[in-house]
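[1] With the sequence up front, the predicted model follows.
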Amino acid sequence: MEMYSNFQLERVAMLAAGLATIAFISLRIWRLFIHNRFARRHGCQPVARSANKDPFLGLDTIRRGIRAAREHKTLEKSCERFRLYGNTYTSKMFLTPVIVSVEPENIKTALAVNFTDYGIAHRFEVFKPLLGKGIFDTDGDHWAKSRALIRPNFARDQVADLTMFENLISDLFALIPRDGKTVVDLQSLFFRYTTDSATEFLFGESVGSLQKSQSEFGFTVAFNYALNAITTKGMLGPLGVFYRDRKADESNRICREFAEQFVEKAIHAVQPDQEGEEKTNPQTKRQKYIFSHELASRTSDKRRILDELMNVLIAGRDTTASLLSNMFFMLAKHPAIWAKLRAEVASLEGRLPTYTELRNLKYVKFSLRLHPVVPVNDRLAMRDTVLPMGGGKDGLSPVFVPKGTLFSYNVYAMHRRTDLYGADAEVFRPERWEDGRLQPRWGYLPFNGGPRICLGQQYALTEAAYVTVRMAQEFQVLESRDAGPWEESLTLTLCSLNGTKVSVTPA
């Protein structure tokens, strides 16, 4: 009897396994049928070239990425692949299909035209330990509320107030040797400057990193390590779930606990006072603008305030520092361009610039072409959709993008396309923009585009322009002390591997 029962159980198990297999195969066939019909309806053609040698798991993509990162040649190698495979090609990363492109129309479609077809929730597990749940790692309603919460803080009145930037200039200049011989790393100083300005803007008080040594201030060290850990984990793709780094965990804790104290202060600042007076409009009670107080006036959710502050801190610190570092690296290598910039600034006759005058300074904005601060980005297809280009042998037909496909767009490589920027696209020549004929539209994307376009781009450009003008007013000679070419240091943003080593002579 017992043998008969076991036999019956085995038959049931085999039958269940068979039915499950049939159901799986049937589902795959049905999905294939639906995909083919969808692709035919939209005139799609398959992408002709693939960058994978391993077509099943795509492990070679991960190995290749890790090797290029160790050699600090991730972006250089990506440009080589576009030259080899064309402007759009396919890849795979541990079962996840990837479409990689530098076609402006594809990027425009993913970021704007079909915005709701794509999302970034795949970043959440990577970003969460440091950033929590905020504007840079959420989709849908949460993202929309985050953006609505943050947007008013970047109104023109806040961005146009240059007092904070000027107050930190003396601290910056005090750390720059003036003998024309001593080498200084401006990149290190720019990151300290933007750390101070970002914390002043966000929390109402600067951390004063320009007035301390790097070792004196644990937050900066922890923040840098936490950002590097995000990059490392992200590079592993789905294998990132196995990534463990205790130092990263500790760094995340230090950063978030540091910001938490300002959340408490902000909540207290906007609560009704002891006499019951409502402080619903903090701007009417103080002259100084404080980002965290404004957030607290719009929500009492402490976790929400903390998460949004951490998200904006990355944007406020890293993007501007990267922009300044890369630009001054190139300016130091091109003394004639530095001289032209100083001649433009000389029209101020030594006075401090206004917000309007800064907006007209072309060298800052156009320096973002060769070294965009976020050089590579991606979106995950949330439903079956279509990209307008990249299919067929000529790459001009639409491409079917199945749900779950990662669309990766490479701004760094796109900004170097010779058909968009001329045969000398690799050359630092801001003058190429002067006559107004160069209109690459979606082919120039330093601050993203569409509904997710960077809210703080005017803040970043204003701060970078202000520092540039003040440097040009203060120093006549800017000489590179780095014999080699620019090399990449790629985390969430892009800067120079060897820093920005220069010497300066006062004006």
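    Nice, thanks for sending it over.
[2] can we go C-alpha only for contacts and neighbour counts from here?
    Will do.
[3] Which residue ranges of the stretch 101-250 of the chain form strands?
    Assigned by DSSP state E, counting those that start in this stretch, the stretch 101-250 of the chain shows strands spanning 118-119, 184-185.
[4] Against that first model, consider the following:
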Amino acid sequence: MSGYDPSGIADVVYGVRASHKKVFPIYAQANFERVAKKYGRPVGTLRVRAPFFRDTLVTTDPQNIQTMLALKFKDFGLGVNRTENFEPLLGHGIFATNGKQWEYSRALLRPQFIRGQVSDLNLEEGHVKALMTVLNRHVGPNGWTDLVDLQPLFFRLTLDSATEFLFGESVNSQLEAGESGGEKDGSFANAFDRAQYTLSIGSRLGPNYWIVHLPEFHRMVKQVHEFVDYFVQKALHQGISEKPVNEDKYVFLNALAKETQDPEQLRSQLLNILLAGRDTTASTLGWFFFTMADPRYASVFRKLRAVILDEFGTYSNPKEITFEKMKGCQYLQWCLNECLRLYPAVPMNVRTAQVDTTLPTGGGVDGQSPIFVPKGQDVGYSVHLMHRRKDIWGPDAEIFKPERWLSRRPGWDYLPFNGGPRICIGQQFALTEVGYVVIRMIQRIDSIDGSQVGPVKHGLTLTNCPGEGVKVRLHFAE
């Protein structure tokens, strides 16, 4: 079943316009709904025609996604376009490889994400206090801040947290940015962001990704690599037999260097984990407070704050906050689940058929027959759209409703962290950090003025964050 325009030209034009206006996920959802209305039934899979490239299948069907990610995992890979596009920045890391290389990466990285490491919240508290120091500069005598954009603050928070976890040293971007009024153009974070943006554009160009790999992109890559190489060489020179400066502090790089001393392998894996650990977490925090600032959900904010104060105490007099207590706080988990349902950090992804194969549904006149997928065929899948399907989630699928999780167990219709063998190995790390920051923020603030937030826009690169930021005024309770 084809999309809006059989020739593909209109789809390309409208898609580019939607991306420019920061509404591409909204445009894609409207496209599916338009076709569903035409055929008088739910539509979960479309063939999108491209006038310059090979047609792409796009699916939002849980059965098809489960088949690609799990049941026929070996039939589908990342595809040469993605691996070659990502390679200059991310090397042969876990997000840019297939087959044996990917298996090696996963075996290398997975032991580093055991719960003892990811649930150490002492590290996170220091970065939350730095965030509060920045926010304090905006507070007036009446307890209200002036208008502040939380999104860049969350990106700096998660960068600081991720670099300390990975390298043993934080870049301290929060306080440096606060003192200077903004990040310097030559900063590592700026170079990393710009290089990632180039990869995101390249991902949309299919086999012509190389068009955007301009000299400026390679300069950004060089700067990023030099930054990470400093820490890699420091760890390798220290040697695994030498006693660490602080043996009680877990450092991801030091642990990884005990498994491999290949500097390029270490750099690649660190950059892959940094991308995931910083960007996805910051995006989720942005969407969470974007939602809490919506007047429609003021009662959700009030209820969540009451639960947090009861379970975890006040900001200045907190009770113990642990991984186990956060997992056991039902309403908090419902709110996090609902945020990740409506705004998964990676809303769209692609797999490429490695062999001639099939998907179980979406073909035929009724859309219930299997679909033949020839070798080399790209299949895009969108968990963002799947999470909003009214035939799966009900007529209120677009509404932030934590109570829907009272009787719902997540299955293949809920994949904020992917699924199958490539399921995110750092999901507990991300959930722990998001949960902790949410608790400490809501302990501190008792009201959010979101009157300046505006309509939903999507800042879609390799991840998805609020496209116009999270511009709010906060009232400090203490």
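    Noted; the coordinates are in hand. Bear in mind the structure is a predicted one, so any value in this text is a computation, not a measurement.
[5] Got a TM-score for the two of them?
    The TM-score (TM-score structural alignment, normalised by the length of structure 2) is 0.90; 447 aligned residues with a Cα RMSD of 1.7 Å.
[6] thinking again about what came up before, identify, out of the strands of the stretch 101-250 of structure 1, the most deeply packed stretch.
    strand 118-119 (a mean of 23; mean count of other Cα atoms under 10 Å).
[7] What span of structure 2 is that strand aligned with?
    Under TM-score structural alignment, the alignment places strand 118-119 of structure 1 onto residues 76-77 of structure 2.
[8] contacting residues around the matching stretch?
    Stretch 76-77 of structure 2 has contacts (Cα atoms under 8 Å, 6 or more residues apart in numbering) with 68-69, 98, 351-355.
[9] could you pull out the helices for the stretch 151-300 of structure 2?
    173-180, 188-204, 215-238, 252-257, 263-275, 281-292, 298-312 (DSSP state H, counting those that start in this stretch).
[10] actually the stretch 301-450 of structure 2, sorry about that
    Assigned by DSSP H, counting those that start in this stretch, the stretch 301-450 of structure 2 shows helices spanning 323-328, 330-342, 383-386, 390-393, 427-444.
[11] The first one - contacts with which helices or strands?
    Secondary-structure packing of helix 323-328 of structure 2 (3 or more Cα pairs under 8 Å, 6 or more residues apart in numbering; DSSP states H and E): helix 330-342, helix 427-444.
[12] Any idea which of those gets closest to Trp210 of structure 2?
    Counting by Cα to Cα, Trp210 of structure 2 lies closest to helix 427-444 out of these; the figure is 31.5 Å.
[13] so that closest one aligns onto which residues of structure 1?
    Counting by TM-score structural alignment, helix 427-444 of structure 2 falls onto residues 457-474 of structure 1.
[14] cool, stretch 91-105 of structure 2 as well?
    Mapped onto structure 1 using TM-score structural alignment, stretch 91-105 of structure 2 spans residues 132-146.
[15] likewise stretch 218-236 of structure 2?
    The aligned range for stretch 218-236 of structure 2 is 249-267, by TM-score structural alignment.
[16] Check the mean deviation of the matching stretch from structure 2.
    When structure 2 is overlaid, stretch 249-267 of structure 1 sits 1.0 Å from its aligned residues on average, using mean Cα distance after the TM-score superposition for structure 1.
[17] Run through who's touching that stretch.
    Applying Cα under 8 Å, 6+ apart, the contact partners of stretch 249-267 of structure 1 are 129-130, 203, 219, 222-223, 225-226, 292-293, 296-297, 300, 302, 305-306, 309-310.
[18] same check, this time on stretch 426-441 of structure 2
    Stretch 426-441 of structure 2 is touched from outside by 113, 115, 118-119, 121, 124, 128, 277, 280-281, 284-285, 308, 312, 315, 321, 323, 326, 332, 336, 417, with contacts defined as Cα under 8 Å, 6+ apart.
[19] how about Pro62 of structure 2, what's its match in structure 1?
    Using TM-score structural alignment, Pro62 of structure 2 lines up with Pro104 in structure 1.
[20] neighbours around its match, how many?
    Neighbours of Pro104 of structure 1 under the rule other Cα atoms under 10 Å: 20.
[21] list the contacts for it?
    The contact partners of Pro104 of structure 1, by Cα under 8 Å, 6+ apart, come to 442-443.
[22] Over to Gly459 of structure 2. Which of the three states is it?
    Three-state call for Gly459 of structure 2 (DSSP: H, G, I helix; E, B strand; the rest coil): strand.
[23] how much space is there between it and Leu266 of structure 2?
    30 Å (Cα to Cα, to the nearest Å).
[24] again, but for Thr358 of structure 2
    From Thr358 of structure 2 to Leu266 of structure 2 the distance is 37 Å (Cα to Cα).
[25] neighbour-wise, which of the two wins?
    It is Leu266, of Thr358 of structure 2 and Leu266, that has more neighbours when counted by other Cα under 10 Å, with 23 against 17.
[26] Give me the aligned partner of that one over in structure 1.
    Using TM-score structural alignment, the equivalent of Leu266 of structure 2 in structure 1 is Ile305.
[27] Show the contacting residues for that match.
    By Cα under 8 Å, 6+ apart, the residues touching Ile305 of structure 1 are 263, 292, 295-296, 299.
[28] Leaving out the residues flanking it, which one is nearest to the residue most central in space within structure 1?
    Nearest to the mean C-alpha position of structure 1, by Cα atoms, centre = their mean, lies Val374 at 3.9 Å. Once flanking residues are discounted, Val374 of structure 1 sits nearest to Thr493: 5.0 Å by Cα to Cα, 6 or more residues apart in numbering.
[29] close enough to count as contact, that neighbour and Thr320?
    No - with contact defined as Cα atoms under 8 Å, Thr493 of structure 1 does not count as touching Thr320 (9.8 Å).
[30] neighbour count winner among those two?
    Set Thr493 of structure 1 next to Thr320 and count neighbours by other Cα under 10 Å: Thr320 wins out with 27 against 22.
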